[in-house]
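**Q** Here is a sequence together with a model predicted from it:
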Amino acid sequence: MSGRTMQVLLSTYNGEKYIGDQLDSILQQPYEHIKVLIRDDGSSDNTVAIIENYCNRYRGRIQLLKGKNIGVIPSFWTLMQQADQKAAYFCFCDQDDVWMSDKTVRAVHQLEKMEQEQPYGITIPAMIFTATQLTDAQLNPTVIWPGKPAREPSFYNALIQNIAVGATVSFNYQTLRLLMNTQDDVNLSNIQMHDWWMYLVISSMGKVQFDPQPSIYYRQHSNNAVGGEATTFQKVKKKWRSYKKHKDQKLLVRQAQEFQKIYGAQLTNQSMIEQLQAFVTPRTDFAAKLKFLRKCRLYRQSFIENLLFRFLIIIGYI
């Protein structure tokens, strides 16, 4: 395995309770070539003081950016803008999880393998994401989530569903460059989440891989519950409420339109071009909706969620 640098992109906000555990798990990784770039999103507790203490203890390995409270997506976007251009690999990181000891070694190995599989020495954008080991607030393991996707990660999935848990995502420099080459043109208000945007972009122009082996202990507590242990019915019920609440905003279509604006001209796969255009084209009557569904190749990862997607198309929520 190479000795190329992996930079951790970590956004913090009022994370004094758990940030020390997370930083310890990063700095104790056996892969030695790790640097950490932290952007604090305007914390009002002791988070910054704790991080500054780590900066003093691990000089040269941790860099802290102090900022105003701008929210999750802009904070991670800023981290990508400020990322080390000499690093080969990067990964997103949340403040309240704990990394498994082999996380970075596995990530670098998998990304290197994905790069080496390309012909003629061409390096393409590549990202991996993994399952997580859900835990309670005290890091007692509960269940592994999510399970292996029913279907492979792809652009046809990414247009309408994000299956990449951001805290597990690792990616190569070509991915960073692809996203940041258009940084000034992207309207972040049209993006659902930074990890979803990356999944959408890289699934269309690079390689995306899922690893079913967990790489993090995904701490569940009152401030971050993600519903990882919810039943399929509960998840669908939650999604229905969300779609109903935002029915006039058409959030998925807005994100797809933003993608088309930024990257549509770079797409070379004719099927992707056609499916994207069909999804963003207004469906003004019942006949148009049926025509779209007959030719639609987009999919979510469960049978019930696919039924919900089709129903939402029919009633005009998407």
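**A** Everything's here; your move.
**Q** hey, let's count contacts and neighbours off CA atoms from now on
**A** Noted.
**Q** which residues of the stretch 101-250 of the chain fall in helices?
**A** 103-116, 155-158, 173-180, 194-205, 232-245 (DSSP state H, counting those that start in this stretch).
**Q** Indicate which one of those helices is closest to Arg294.
**A** helix 155-158 (14.8 Å; CA to CA).
**Q** circling back to that earlier point, mind checking the helices of the stretch 101-250 of the chain for the one nearest to Gln266?
**A** Closest to Gln266 of the helices of the stretch 101-250 of the chain is helix 194-205 (CA to CA; 8.4 Å).
**Q** Structure two is appended below for comparative analysis:
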Amino acid sequence: MPLDISVALCTRNGARFLPAQVQSICTQDRLPREIVLSDDGSSDDSVALVRQTMAACGVASSIALTVFENRTPLGVTRNFEQAVRACRHELIALCDHDDVWHPGRLARMAGVFEARPELLLLHTDARLVDEELRSLGSTLFQALEVQPAELEAIARGDAFDVLLRRNLVTGATTLFRRTLLKAALPFSEEWVHDEWLGAIAAAIGRMDVLPEPLIDYRQHGRNQIGARRPTLADKLRKATDTRGGKHQQRLRRAQALLERLESLPGPVPEARLQAQRGKVAHQRFRAELPASRLARLLPVLREAARGRYDRFGRGKQAIAQDLLERG
């Protein structure tokens, strides 16, 4: 039986790009039942453009539109939370204002959910394009340096183990089952909404990925969250940067997820709870490393020998960061 789809569209001064995005939604092979538009304090005519584009596409009577206009901006995560709370249908697609969906996107993704009742969240690759929708010659997964082993692990049901090391879920490519919100709401203050939804889905059930680009992911100077493949110089700069507060922030994120999982009324697999407790311990270890590089050497080598950098982080890359960062 076909599942109805809601689109959670969040905007902020997106007038330049919105018509193309809304048109791509309204000309899908399989139309959504509704668009929930949450505008975060735009000073342009973003909201009016959504209405005009829907009318021009001839779908104003077939796709319901709900509009929120925030006079005081909520920020990206809270704006998306407001939008998804108002979505009424079984599947929810997250939608930024500056991308373009490929024509068969919703049909392709919804079909996977209909074939797999246990699936909670599905995300995909994306084609990277510039402001004028010209291809940049790479995809989102290439920019993130996604490895075949990571995709294979997600496909066999081990997504939580992959996300323990790093996030791969980009909201603009994501469709999820509305029942996921029972565990995910309210979104954590420490997390971005898409990372949070992915982590919760992987922890309590099944999350999967389609390694095919189903949207054009526009890259421009005003992206709130974008994608770019790091160069060797970028990686060296990151490894030798000041430690600052990022390790404390990662610890707070890990603790927030553990607290949510432990508070859920439904059973969370014990192996995943134990894994998240290990993640918290590893992040605490990294946050508490001494300022002196020399004093970090033995503790980091011991932690690496226990396999915790590979289990809970980016392996050699994280080891190098902890040894080289300036205190």
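**A** Arrived safely, thanks for sending. Quick caveat: nothing in here was measured; it's all calculated off a predicted structure.
**Q** Now compute the TM-score of the two chains, please.
**A** Laid over one another, the chains give 0.82 as their TM-score (TM-score structural alignment, normalised by the length of structure 1), with 295 aligned residues with a CA RMSD of 2.8 Å.
**Q** re earlier: could I get the helices of the stretch 101-250 of structure 1 as TSV with distance to Ser44 of structure 1 and mean neighbour count?
**A** Formatted as TSV, these follow (distance: least, CA to CA, whole Å; neighbours: other CA atoms under 10 Å):
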stretch	distance to Ser44 of structure 1	mean neighbour count
helix 103-116	30	18
helix 155-158	35	22
helix 173-180	30	19
helix 194-205	24	23
helix 232-245	30	13
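**Q** which residues does the residue opposite Ala164 of structure 1 in structure 2 once aligned contact?
**A** When structure 2 is aligned by TM-score structural alignment, Ala164 of structure 1 is paired with Val169. Val169 of structure 2 makes contact with His123, Asp194, Glu195, Gly198 under the criterion CA atoms under 8 Å, 6 or more residues apart in numbering.
**Q** Distance to Leu10 of structure 1 added to the helices of the stretch 101-250 of structure 1, as CSV?
**A** Converted to CSV, the helices of the stretch 101-250 of structure 1 look like this (distance: least, CA to CA, whole Å):
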stretch, distance to Leu10 of structure 1
helix 103-116, 15
helix 155-158, 24
helix 173-180, 15
helix 194-205, 13
helix 232-245, 28
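**Q** Go through the ones you listed and name the closest to Tyr218 of structure 1.
**A** Nearest of the helices of the stretch 101-250 of structure 1 to Tyr218 of structure 1, taken as CA to CA: helix 103-116 at 13.1 Å.
**Q** what comes into contact with that closest one?
**A** Residues outside helix 103-116 of structure 1 that contact it (CA under 8 Å, 6+ apart): 1, 6, 29-31, 89, 122-124, 126-128, 170-172, 207, 215-216.
**Q** Which of those fall in strands?
**A** The strands, defined by DSSP state E, take in Met6, Tyr89, Ala126, Met127, Ile128, Ser170, Phe171, Asn172, Lys207, Ile216 from those.
**Q** Of the residues you listed, keep whichever come out buried.
**A** Buried residues within those, counting neighbours by 16 or more other CA atoms under 10 Å: Met6, Tyr89, Ala126, Met127, Ile128, Ser170, Phe171, Asn172, Lys207, Ile216.
**Q** quick one: contacts for the second one?
**A** Right, Tyr89 of structure 1. Arg4, Thr5, Met6, Gln7, Val108, Ser170, Phe171, Asn172, Tyr173.
**Q** Who are the contact partners of the first one?
**A** Pointing back at Arg4 of structure 1 there. Here Arg4 of structure 1 is in contact with His33, Ala87, Ala88, Tyr89 (CA under 8 Å, 6+ apart).
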